[in-house]
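Novice: Predicted model and sequence below, questions to follow.
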Amino acid sequence: MFKNYNVLKDVVFLEKNNELFLNLYKKLESVLSCTVKARPQDSPIWVFENQLKKSEDPKKKARSEKYSTVRQMRNILAHDEMGDDEPFTVNDDTIEFLESEIKALEEQKRALDVCVPFSRLLYATKNSLVTVIATKMLEKGITNVPILNEKKVIGMFNGKAFIHIMKSRKGVTIDEHTKMKDIKQFLYLDMNDGIRYEFVAKDTKLDILSQAFKRTNKGKIELLIVTDSGDKYEPVLGVISPHDILERG
C-alpha cells in the first residue's frame, strides 16, 4: 500500500498515539481527581474544563478549549462503533498537551508552598494585649490575627471584633491592660458577619486554594488556615490570604 517506508513508519507511529492518548487521558483524570471536587457521576476533566472556562484569563480559556477537544476525542475513541479502523489518529501536539498538563498539575504548588509559615506568622495568645496586637496589625497591614493555644487556633482577631464590642451592651471597654482573654466572646471563628475561615491540609493544591476564595452563598472566606491534614484541632502550620495566592502562586 505504501511505497515509501518512511511514510509507513509515520502512520504506524501515529496509530500508536491513539493508545498513548487514551492512557494519558486516564492519567490526567486520575491527577485531576485529587485536584478538583467532582460528583461521582462527573468527569474531573469536565469539571476542570468548566472551571477554566469561567476564568477571565485568556490563557485559561484557551486551555479549557483544548480540554474540551481532548475530552471529545477520547469519547469518540473510547466508544467507537465503526469497527477495527480508527476514526482518526491523534497527532503529536495533542500528546504533548496532555503530557504538559499532567506535569504541570503534578508539580503544582501546594498550601505549604504559598502560605505565610508559622515562623513569620503574627498571632496572639489569650494573654496578649489587645492594643499591642492591634498596633502591629496596623504597622504590617494585616487584617486577621489568629488566636492560638499551644499552636492551635481558638479564635480570630480582626476589625469585626471591634465592631461587635462597640455594638455590645455589656459595657466592654478596651484599654492598654485589656487582654485577648478579656474579649474572647468576640473572637470566635463564626462571629464575623459573612466572613469565614477554613482549615486546609498542607498538601492542598493551588487550584483548590484559588477556588476556595470565591464568594458563595455561605459567605466569603478571608483566610485559609493550614494544618497537617486540614483538621482544626491540629497545630497551625501557616495561613493563606488571597494576596498570598496572587503573590506566590
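Specialist: Arrived safely. Every value quoted in this text rests on a predicted model; they were computed, and no experiment measured them.

Novice: can we go C-alpha only for contacts and neighbour counts from here?
Specialist: Noted.

Novice: In the chain, which helix is the longest?
Specialist: helix 5-33 (DSSP state H).

Novice: ok, the closest residue to Tyr233 other than its chain neighbours - contacts?
Specialist: Spatial nearest neighbour of Tyr233, chain neighbours left out: Lys152 (6.3 Å); criterion: CA to CA, 6 or more residues apart in numbering. Counting by CA atoms under 8 Å, 6 or more residues apart in numbering, Lys152 makes contact with 232-236.

Novice: Which of those residues ranks first by neighbour count?
Specialist: Counting neighbours by other CA atoms under 10 Å, the top entry in the contacts of Lys152 is Val236, with 24 neighbours.

Novice: Contact partners for it?
Specialist: Here Val236 is in contact with 118, 151-153, 225-228 (CA under 8 Å, 6+ apart).

Novice: Could you look up the SS state of it?
Specialist: The three-state assignment at Val236 reads coil, by DSSP: H, G, I helix; E, B strand; the rest coil.

Novice: now do Asp190
Specialist: Of the three states, Asp190 takes coil under three-state DSSP.

Novice: And the helices in this structure?
Specialist: Using DSSP H, helices in the chain cover 5-33, 44-53, 58-78, 92-106, 111-114, 130-140, 159-167, 206-212, 242-248.

Novice: before we go on, here's another structure to hold up against the first:
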Amino acid sequence: METDKKHAFLDKFQELEKYLRIEYVNGSYKESTFMGTLFRIRGRKENKIIANPHYFDTLQQAAQLRNIIVHNSDVAEPTDRFMKRFFQVVNNILHPIKVVDIMVPIQQIKKLSLDATIGEAIQLMETTGYSKIPVFSGYELQGVFTEKSLYYCLSLDRDAVITKNRLLHDLLKAIDLDGVPAKYFAFIAKNATAFQALGYFRRDFKEKNKLEMLFVTPSGKREESILGILTLSDIERAL
C-alpha cells in the first residue's frame, strides 16, 4: 500500500515535470532542476497557480519529498493529506478549471425584464434572498437591480416618485452599468480560468472597490450575450 502511494506520487510528479518542460521550456532539459523551472515561471508570472504562494509551497514540498524518495525510498512517504493537496494543485495546473465550468448558467439565474415593476423586483429579492437581480431586455443585459437602486434613483432625481407599480425601465439610469452600479460588476470570457477570475476580485480588493459579480460572455465583452454569472463564493468552492 505504501509502495503504491509512493508510485502514485512519483507518477504525478513526473507528469507535472513533463508538462512544465513542454509548456514553458519547449521540451528542453537544459534547466538544471525542477525548482529552477518553478522559480522562473513564478518570477515571470507565467502561471497564476504557480505564482500563488500557498500552491508554490506545496510544489516545493513535493520536490523535496520526491528527492528524498528517489534517493532513499525508506526514509519518507507522502501522507494522504499531502497527496490530496498535491494532486489538486497539479490537476489545476494540468487541467485548469474554466469559468464556464463553475458559473451559474443564464437559464438558472433569477432575472427580470425592464417591464417588471419595482414591487416585483423587491418581492423576488425577498423570496430568493438575492440582493442583486440582473435586468434584461430580451437576451441583452440592461443593468442590475440591487438593494441600493432606489437610493441611486433618488440621488439622480430628488423629485422622483417611487412606487411599487413603477417599471424598472423608469429606473434605468440607476441600474444600468454605465452609472454608479458599474464598479460592482465586470465581464469575463467563458474560457478564462478560475484563477484569472479570482484575480479580478483580488485586484478589486486591493483597489478598495466592491466587485460583487462577474458576468460571463463568449469573449469577455460587455456587448455580447450573457452566458452566466460568477461570484467569489463560486470560485472559492471550486478551488
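Specialist: Looks like it came in fine. Because the structure is a prediction, the values reported are computed rather than measured.

Novice: where does the TM-score land?
Specialist: Here the TM-score for the pair of chains, by TM-score structural alignment, normalised by the length of structure 2, is 0.66; 199 aligned residues with a CA RMSD of 3.8 Å.

Novice: Just name the most buried of the helices of structure 1.
Specialist: Of those, the one with the most neighbours on average (mean count of other CA atoms under 10 Å) is helix 111-114, at a mean of 22.

Novice: Give me the angle between the longest helix of structure 1 and helix 44-53.
Specialist: Our comparison of helix 5-33 of structure 1 with helix 44-53, counting by axes from the mean of the first three to the mean of the last three CA atoms, to 10 degrees, yields an angle of 80 degrees.

Novice: helices or strands up against helix 5-33 of structure 1?
Specialist: Packing partners of helix 5-33 of structure 1 (3 or more CA pairs under 8 Å, 6 or more residues apart in numbering; DSSP states H and E): helix 44-53, helix 58-78, helix 92-106.

Novice: Including distance to Lys179 of structure 1, could these go into a markdown table?
Specialist: Shown next, in a markdown table, are the helices and strands packed on helix 5-33 of structure 1 (distance: least, CA to CA, whole Å):
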| stretch | distance to Lys179 of structure 1 |
| --- | --- |
| helix 44-53 | 44 |
| helix 58-78 | 48 |
| helix 92-106 | 45 |
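
Novice: Please name whichever of those is nearest to Met191 of structure 1.
Specialist: Closest to Met191 of structure 1 of the helices and strands packed on helix 5-33 of structure 1 is helix 44-53 (CA to CA; 30.8 Å).

Novice: ok now that closest one, how far from the chain's centre?
Specialist: 14 Å (CA atoms, centre = their mean, to the nearest Å).

Novice: Run the angle between it and helix 58-78 for me.
Specialist: 150 degrees.

Novice: re earlier: out of the helices of structure 1, nearest to Gly194 of structure 1?
Specialist: Using CA to CA, these put helix 159-167 closest to Gly194 of structure 1, at 10.5 Å.

Novice: Which residues does the closest one contact?
Specialist: With contacts defined as CA under 8 Å, 6+ apart, helix 159-167 of structure 1 is touched by 143-144, 172-173, 186-187, 192-193.

Novice: next one: stretch 40-53 of structure 2
Specialist: Under the contact criterion CA under 8 Å, 6+ apart, stretch 40-53 of structure 2 has outside partners 24, 38, 55-56, 89, 92-93, 195-196.

Novice: rerun that using 6 Å as the cut-off
Specialist: Contacts of stretch 40-53 of structure 2 from elsewhere in the structure, counted by CA atoms under 6 Å, 6 or more residues apart in numbering, are Phe56.

Novice: Tell me how many other residues crowd the counterpart of Asp170 of structure 2 in structure 1.
Specialist: In structure 1, the residue equivalent to Asp170 of structure 2 is Asp182, according to TM-score structural alignment. By other CA under 10 Å, 16 other residues sit near Asp182 of structure 1.

Novice: For Phe87 of structure 2, which non-adjacent residue is spatially closest?
Specialist: Closest to Phe87 of structure 2 by CA to CA, 6+ apart is Lys12, at 7.3 Å.

Novice: burial count for that neighbour?
Specialist: 17.

Novice: Which strand or helix spans it?
Specialist: If you go by DSSP states H and E, Lys12 of structure 2 is part of helix 2-24.

Novice: Trace the residue nearest to Tyr233 of structure 1 over to structure 2, please.
Specialist: Correspondence of Lys152 of structure 1 to structure 2, assessed by TM-score structural alignment: Glu140.
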